[in-house]
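**Q** The amino acid sequence is not available; the structure is as follows:
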């Protein structure tokens, strides 16, 4: 009797089941997601970033020294490129710059890094102005 009862209930219990295809849409715009999500994701990443760069403020004297070195190098570069240089040795603190006028066809600039001892030599042809 129970089996008949189940056969009678089976048509009543079966109903139509609908299914759709699963589709994946990425969130990250780098992988094809909506470009409007970019700023949101960047903000979330930056808020979770615990890394902080070690910033040491340079003192006035250090900034002044760096400014003097930059000005010296700029003026030396300009005078060499204009052909109005004087041969000699210039010490910028971190580098020793030697301008050699021994070759009649070329201007030789030798730069020595004081900390590492590395020497770079630049040979520039003379330009008649």
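**A** Good, I have the coordinates. Only a predicted model underlies this, so the values are computations on that prediction, with no experimental measurement involved. Numbers count the residues shown, from 1 in each chain.
**Q** C-alpha from now on. contacts and neighbour counts both.
**A** Noted.
**Q** and the longest helix seen in the chain, which residues are buried?
**A** Assignment by DSSP state H gives helix 60-82 as the longest helix of the chain. Residues 69, 76, 80 are the ones in helix 60-82 that count as buried (16 or more other CA atoms under 10 Å).
**Q** Put this next to the previous one:
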């Protein structure tokens, strides 16, 4: 029977030693310095993001596109010549009043047909003589 008071005493001691516990609110602390976190976290977060980034941007430089300087020059020269040809064709199909003249204009590679539709509408059909492909659009001249 002597053990029973000893058990009560030990329970009292254990409950007395545990003390009182207090709870507090949880507080959010951001990691990212952009959102108010510690600025020392910036390099670490950047390195982690770069390690996960597998995207490779395609460079517009000549070496990445596979074109040499000569190829680029030839491409620009061809564009300039085509621009002059299109200007010459445009001057032959545009009247002095600035309106398109119905008819057919042919170059070595293209056939341009301008057809007068009703109500001042014109249809322009461009045909590639080599491939047979056509493009067309309509213009209102009023």
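**A** Sure thing, it's come through. Computed from a prediction, not measured in an experiment: that's the story for all the values here.
**Q** thinking again about what came up before, generate TSV for the buried residues of helix 60-82 of the first structure, with distance to residue 86 of the first structure as supplementary columns.
**A** Listed next are the buried residues of helix 60-82 of the first structure as TSV, based on distance: CA to CA, whole Å:
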residue	distance to residue 86 of the first structure
69	18
76	9
80	8
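**Q** just the residues you listed now: which is nearest residue 49 of the first structure?
**A** Top of the list for closeness to residue 49 of the first structure, among those and by CA to CA, is residue 69 at 36.3 Å.
**Q** Residue 78 of the first structure versus the residue positioned nearest the centre of the first structure, what's the distance?
**A** With distances taken as CA atoms, centre = their mean, the residue of the first structure nearest its centroid is residue 53 (14.4 Å). From residue 53 of the first structure across to residue 78 of the first structure, the span is 36 Å (CA to CA, to the nearest Å).
**Q** and what of residue 19 of the first structure?
**A** Taken as CA to CA, the span from residue 19 of the first structure to residue 78 of the first structure is 76 Å.
**Q** for residue 35 of the first structure, same thing?
**A** From residue 35 of the first structure over to residue 78 of the first structure (counting by CA to CA), the distance is 47 Å.
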